[in-house]
Structure formats: structure tokens, C-alpha cells
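[1] 3D, please:
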Amino acid sequence: MNRKLTDILVGRPHLDELPESAKRAYYITSNSNVPIQNLEEIAQYIWNRIDKVNVVSIFTGFYSKYGYETDGPVGSLILADFFAKANISVQICCETDLLDIMRPIASELSLSKLISFTKFENFFYKKNSILITIERPGENSRGICHSMNGKKINHSILPIELEIQKNPPNAWISIGDGGNELGTGYYRTAVEKVIRYGKQCKCGCGGGIAAYKKADRCILSTTSNFGAVSLSLELAKQNNIEWKVSTIKVTKIIESLNKLGIKDGVTEKAGTVDGISVDLRNKMYDLLKFSF
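    This next block holds a predicted model:
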């Protein structure tokens, strides 16, 4: 296991600079009683199954009190762009209102035309898929989704967990940062221990915000975007695919989302993601690039 890369993912080199909202993955993995699932093995797991599936399906969209947030859509677009450029069929799926924002951004930024955007009702039409959920609300043990502030998410969340149970994908990879994301139940005990509202939420359901279901593999990182970009870089490295992700590209996607009302889910500000400043984000991505 590349310990340096694992540390970079959860923000260890930047702990003194990171806002508390971006330290959750570090707290969870540092206090977990289960082995940390490392990026290299997860990428190998995907490549070992890629020839057996028809499509890579990426599902994102987390609705906070401010609306949909920038964490998730950015990483989804970049990871989808990688698969498309590797000549692997890929589709992005989310609620229609977010889908209608992401589709024109992909065109505007000249991302691969091979990326398809699929409405939820058609998402599992191609059942033989690798499913990657990025910053997607996960139900707790009582079947309720929560925000990090302990409140029930009242916005209409499409029932993807029921669909996963009815039509299991060939492989399911979850990417999150705080332990309330779909598929991050692997780290549930640690989330309940170290994350505020992890065990006791505010909505009265008694289940806390910790996600219950476990994906086949789980990536925790400072932001879910950071985890998705890191996965694309590791996938490219393992198969000798020419692939780079510049800080300029990341910033352009964030700016495009901001113009259409998608903001930081923690601060409601433009430019930042989960409270991480532009300057710090650039430093983090620059350090990440040195690992590949």
C-alpha cells in the first residue's frame, strides 16, 4: 500500500490548513477498526472487472440546505471523462434538475462526447455495470438520509439504494468524505465514534447520520471530488493511459457549476468546495500529481 498516497487522500499533509469540514475523512480513517481500503487495490478491482461489464455508471448529487453542492459533480465529470477517453462506455446519472446542469457543462468544457447522461428511470436498463457513487446521500440503519448537520434530507432523493438491492451491479465503488454517503457503511463504527451526529442525529429517527450499506470498495478523501480525481489518476497509471488533471480544469468545472447555482455545500460560497480555499485546493492537487 502506498502510505504516502493514502495520507494525501485524507489530507494529512495539509491538516493545519484544512477547515474542519475537510478533516472528516482523516478522523474516520485514523479511528477505524477496519483496514483502510487503498486506492491501488480499488483501481485493480475495477480493471479486473471492466471487460465483464457493458458500462461504467456514475451516480452523484448531494442536496444540502443550500441546494446541490459542488462536491460530487466535479469528480463525476472528470472520472467520466477519463473512462470515455479510455474508450470505456460511461454514463452519469442523477436527478433531472442536476442532470440538466451537468450535461451542458460537459459540452462547454469540451469533455468527451462519449459521456452519456441518463435519467434515473433508465439508469438500470443496462444492469451489467460497474457502479460508482460519488458524494451521494446514504440511508442510515433506519432508511433515512441525513446531511452532515444531523438533519433529515427533505429534498426528493431518488431511491437508488432500493434499485441497487433489486439489480446489483457487477461491482460497486463508493466515494465519500464524511461517512453519510451511500456505500460508506464500511466505516460506520468509526463514523459513529468521531463524527458529530454520526450516532445520534437531529431528526429524531435515532439512527444517526452514518450510512448503513457497504459498497464493494470505498474511498474516503478530503472531498469526494478529490477521491474521484485520484481514482482516475490511479486507473490511468495502472494501464499506462496518458491522462492528466490540471488545477485549471478542476477550477473551470467549479466555476461553470457556480454560474448555474451549484455552490459549496458547507459555506454556500462560489469557488470553494467543502470550505477548502482555491489556493489550498491547488496545493493539494499539485501534491497529488507528484504521486503518479
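
[2] contacts, neighbours, all on C-alpha from now
    Will do.

[3] ok, and the closest non-adjacent residue to Leu288?
    Closest residue in space to Leu288, ignoring its immediate chain neighbours: Ile8 at 6.8 Å, by C-alpha to C-alpha, 6 or more residues apart in numbering.

[4] what helix or strand is the one you found on?
    Assigning secondary structure by DSSP states H and E places Ile8 in helix 3-9.

[5] could you do Val250 as well?
    helix 247-259.

[6] could you look up the SS state of Gln91?
    Here Gln91 is recorded as strand under DSSP: H, G, I helix; E, B strand; the rest coil.

[7] and for it, the neighbour number?
    For Gln91, the count of nearby residues is 23 (other C-alpha atoms under 10 Å).

[8] touching, it and Asp81? I think so.
    No. Gln91 sits out of contact with Asp81 when judged by C-alpha atoms under 8 Å, with a separation of 10.1 Å.

[9] which neighbours do these two share?
    Ile115 (C-alpha atoms under 8 Å, 6 or more residues apart in numbering).

[10] give the contact list for the spatially most central residue of the chain.
    Nearest residue to the geometric centre of the chain (C-alpha atoms, centre = their mean): Ile134, 2.6 Å. For Ile134, the contacting residues are 58-61, 72, 75-76, 174-176, 224-225, 228, by C-alpha under 8 Å, 6+ apart.

[11] verify the stated contact: Gly61 with Gly67.
    No. The criterion here is C-alpha under 8 Å, and Gly61 misses it with Gly67 at 9.9 Å.

[12] higher neighbour count, the two?
    Per other C-alpha under 10 Å, whichever of Gly61 and Gly67 has more neighbours is Gly61, with 24 against 16.

[13] got the residue ranges for the helices in the stretch 101-250 of the chain?
    Applying DSSP state H, counting those that start in this stretch to the stretch 101-250 of the chain gives helices spanning 160-166, 188-194, 224-238, 247-259.

[14] tell me the angle of the longest one relative to helix 247-259?
    Direction vectors for helix 224-238 and helix 247-259, defined by axes from the mean of the first three to the mean of the last three C-alpha atoms, to 10 degrees, enclose an angle of 150 degrees.

[15] which helices and strands sit right next to helix 224-238?
    Counting contacts by 3 or more C-alpha pairs under 8 Å, 6 or more residues apart in numbering; DSSP states H and E, helix 224-238 is packed against helix 3-9, helix 39-47, helix 73-85, strand 129-134, strand 171-176.

[16] dump those to CSV, plus distance to Leu288.
    Listed next are the helices and strands packed on helix 224-238 as CSV, based on distance: least, C-alpha to C-alpha, whole Å:
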stretch, distance to Leu288
helix 3-9, 7
helix 39-47, 13
helix 73-85, 15
strand 129-134, 19
strand 171-176, 17
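
[17] Proceed likewise with the subsequent sequence, for comparison:
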Amino acid sequence: MERKDVTEATREKVKNIERLITVDIGGRGIITPIYRESFTVQEELPTLLAAKKIKNRVDQRDYLFITTGFPVPPLFIQETDGPIGAISLARGIEKISEVNPIIVAEEEALPIIKATALAGGLNAVHPDEVKKANHAVALLGFPKEKKQALKKAEEVIERFSPSLLLAVEKVGANEAGVYHNMGGHDISRYAAKIEPLLRQAEDNGVPTIGIGDGGNEIGMGKIKKLIKEEVPYGDTCRCECGKGIAADFATDILVPATVSNWGAHAIIATLSLLVEKDLLHSPEIEAEMLMDAAKAGSVDGTSGYPNGWCDGISTSTHASLMRILKEILK
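    Next up, the predicted model:
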């Protein structure tokens, strides 16, 4: 039996992909309700929605925006969750088009993202050079001050007119405009004020896709009520705002995963099924990206160690996930 969009065989593979990336391996107890609500609200498999949107929107020589960045205490260094997913998206989409990906993040995160890009087989260049470079991703710093962010958002949307905007593990503000970590603490002074970029994109008809794992990331506004009810500090945080960590901005499509990087990989795996071509990087490259990000200063968001782990999960486990995803594609 076939549906209008994909075959039942493909749909079953996508279901397996989503089962894999939502295994509660760390026992946090939140991914299951987050995933269920995301599926209910969107009435479809989230990664399939995202992959279809990418396939239909990304044309030759287009610009594509991918935003990431989550500084973690005590030194507010960029964590390993986010950059790897951003590069996974960029390199996977680049394999089916001549798209020009631009990764937008805090200025301090750019050296880490550059190291990750190089490990992933992409050149890292200035936005002015990405259109003439081969197999490249551009890096763009974004302001932490609201007025500057508003101005920057208008400038870059007008200049690049992206076909799509994806956010992977990008910390998002709550309804009071405050950015929090999972512990309920205010990290606003360290976070790029990315919402103006997303709103400017939406005003210009640019579809948005959010990937997150905890409820305080861009996109989770789509299921904000659930986040407030099910996630620790979702409704009431530890800072003066008292409004909780639930991110307010709702992207057009929301892809939840146990680890946000895994959500990005799952989108590329599903896109691989749609175009009948393996777009995923190897398990070895996954491990190399994690380790090179750590060597550039990135830390495991759970432990704070620069050890190539991500969300408290070992490098080898992340590599193994890639191996299983590739098996599902066969």
C-alpha cells in the first residue's frame, strides 16, 4: 500500500529512525512526552515533515541558514550538542544541491563550529566567499544585544534571502524574553538573540525547522504547554523572571530527539530515503567531529569535560548511532 507522499515501506523506516533517536538513553524522562506531543500536534512523523520541506525548498545556488549555539556554565562555553548537528545538516543537504549553507551562532562558538566543519569534510569560510567555494559552509556571528540583533536580522535576510532556516540545539527565550539552561538559570547575557532572525525569516515567507531535546530550544514553543507541564523548571525557573525555561518561539516544524544532534542526523537519514541516496556521514566522521570540537574548546553539556562526549553520552555511542542509522537505510 502507498500513501500520496511516500511508500509504507519508507514510512516504516522513518518510524524506526524516530524510535532510535528518541530512546531515553540517559533516563531524563522527558523525551517520550515531548515526542508524543510533537507527533500529535503535527499529525505526522516530524523528521518526514522536515525532510520533505528541505527537499521541496532547497534549490540550486540558494542560501540556507542553520543556527545553533548553547553556552553552558560555569564558563559558558559552547557545548558539543548543536555544532555536530549543524554540520550534519549542511553536508547532507549540500550533497543533493549546490546550496550555500550559512551557520549562525554566537561569535565565541565559531572556532568550534569551524573545527567541526573541517572534521566533517567542509571548508569553513566567510559568508562573502561561500558562493564561490566548493563544499563549504559559511560562519556568521550573531549579536547578544537585542537592538543589534534586530538590525542584523534585517540585514542578513535582505542580503541572503535564504530558502530555509533550521535551528538545532539553539537556546530560545521564554515568554518573558529570558534564556535559560536546563537547570532553570538565566543565561541571557551569553546567548545570541536569535528570535529576530527567525521572525524576519517568517515575515519573508521562509519556512523554519527547530530541533531540540529539552524544551528550552528554538522551536519548542510549538508544544510550550507540554514543556511547562512535563519538564523540570518548564513552568517556573530559578531566576527572577519566574516564567520557566519553556522556549516561546514555535517553528513551522519541530523535530525532537534525545540529543539534538541525533535529530539533525535523523532528518538527513530521512532525506536520504526520499532521494534514494545515502547522505549520512560515517561513524568515524561523527567521532572525529566530536573530538575535534572538544579540541577546539567545546564541552560535554552534562559534565563540562572537553572529552568529545555529548549530553553525557560517550563518543563511541554517538558513532554507533550513525552505524545503526545507516543500517536502517539499507
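
[18] separation between the residue of the first structure positioned farthest from its centre and Lys152 of the first structure?
    Distance from the centre of the first structure peaks at Gly204, with 27.1 Å (C-alpha atoms, centre = their mean). Distance of Gly204 of the first structure to Lys152 of the first structure, computed by C-alpha to C-alpha, to the nearest Å: 9 Å.

[19] what do we get in the second structure for the residue farthest from the centre of the first structure?
    Matched to the second structure by TM-score structural alignment, Gly204 of the first structure sits across from Glu240.

[20] what's the burial count for the equivalent of Gly82 of the second structure over in the first structure?
    Under the alignment by TM-score structural alignment, Gly82 of the second structure pairs with Gly72 in the first structure. When neighbours are counted by other C-alpha under 10 Å, Gly72 of the first structure registers 26.

[21] thought Gly72 of the first structure was touching Pro137?
    No. The pair Gly72 of the first structure / Pro137 is not scored as a contact, 10.8 Å apart, by C-alpha under 8 Å.

[22] what sits in contact with each of these two?
    Joint contacts of Gly72 of the first structure and Pro137 (C-alpha under 8 Å, 6+ apart) are Gly61, Phe62.

[23] how about Glu161 of the first structure, what's its match in the second structure?
    So, by TM-score structural alignment, Glu161 of the first structure is matched to Glu195.

[24] got a list of what its match touches?
    Counting by C-alpha under 8 Å, 6+ apart, Glu195 of the second structure has contacts Gly172, Ala173, Phe249.

[25] and the gap between the match of Gly204 of the first structure and Ala176 of the second structure?
    Taking C-alpha to C-alpha, one finds Glu240 of the second structure at 11 Å from Ala176 of the second structure.

[26] quickly note the distance from Gln60 of the second structure to Val99 of the second structure.
    6 Å.

[27] and if you look at Asp248 of the second structure?
    With C-alpha to C-alpha as the criterion, Asp248 of the second structure and Val99 of the second structure are 29 Å apart.

[28] ditto for Ile31 of the second structure
    Ile31 of the second structure is 32 Å from Val99 of the second structure, by C-alpha to C-alpha.

[29] corresponding residue for Val206 of the second structure in the first structure?
    Val206 of the second structure maps onto Asn170 in the first structure, by TM-score structural alignment.

[30] I'd like to know how many residues surround that match.
    18.

[31] correct me, but it touches Val55?
    No. Contact criterion C-alpha under 8 Å: Asn170 of the first structure and Val55 do not qualify, at 10.1 Å.

[32] what residues do those two have in common as contacts?
    Asn128, Ser129, Ile130.

[33] the second one pairs with which position in the second structure?
    Alignment note (TM-score structural alignment): Ser129 of the first structure maps to Ser163 of the second structure.

[34] the second structure: matching residues for stretch 142-149 of the first structure?
    Going by TM-score structural alignment: stretch 142-149 of the first structure matches residues 176-183.

[35] how far does that stretch stretch from one end to the other?
    End-to-end distance (C-alpha to C-alpha), stretch 176-183 of the second structure: 17 Å.

[36] contacts for it?
    Contacts of stretch 176-183 of the second structure (C-alpha under 8 Å, 6+ apart): 72, 171-174, 186-188, 191, 214, 216, 232-233, 237-238, 241, 243, 245, 247.

[37] buried among the residues you listed? Make that a ChimeraX selection.
    Here is the ChimeraX command that selects the buried residues among these (16 or more other C-alpha atoms under 10 Å):
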select :72,171,172,173,174,186,187,188,191,214,216,232,233,237,243,245,247
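
[38] so which of the contacts of stretch 176-183 of the second structure sit within strands?
    Within those, residues falling in strands by DSSP state E are Val72.

[39] what separation do you get for Asp51 of the first structure and Asp279 of the first structure?
    Distance from Asp51 of the first structure to Asp279 of the first structure, by C-alpha to C-alpha: 39 Å.

[40] ok, Gln200 of the first structure next?
    35 Å.

[41] more crowded one of those two?
    Neighbours were counted for Gln200 of the first structure and for Asp279 using other C-alpha under 10 Å; Gln200 has more, 17 against 9.

[42] quick one: that one and Val194 touch, right?
    No. Taking contacts as C-alpha under 8 Å, Gln200 of the first structure lies outside contact range of Val194: 11.6 Å.

[43] residue contacts, whatever residue of the first structure lines up with Lys52 of the second structure?
    Residue correspondence to the first structure (TM-score structural alignment): Lys52 of the second structure is matched to Gln44. Gln44 of the first structure sits next to Leu235, Gln238 when contact means C-alpha under 8 Å, 6+ apart.

[44] for the one 3 residues further on, same thing?
    Applying C-alpha under 8 Å, 6+ apart, one finds that Trp47 of the first structure lies in contact with Leu235.

[45] look up how far Leu114 of the first structure lies from it.
    19 Å.

[46] do the same with Lys126 of the first structure
    16 Å.

[47] Thr60 of the first structure now?
    Counting by C-alpha to C-alpha, the gap from Thr60 of the first structure to Leu114 of the first structure is 18 Å.

[48] more neighbours, the two?
    Thr60 (25 against 16).

[49] show me what the more buried one lines up with in the second structure.
    Looks like Thr60 of the first structure aligns to Thr68 there (TM-score structural alignment).

[50] and Leu64 of the second structure, that's in a helix?
    No. Per three-state DSSP, Leu64 of the second structure lies outside any helix segment and is strand.

[51] verify the stated contact: it with Leu165.
    Yes. Between Leu64 of the second structure and Leu165 there is a contact under C-alpha under 8 Å: 6.3 Å.

[52] which ones are touching Ala153 of the second structure?
    Contacts of Ala153 of the second structure by C-alpha under 8 Å, 6+ apart are Pro196, Leu197, Gln200.
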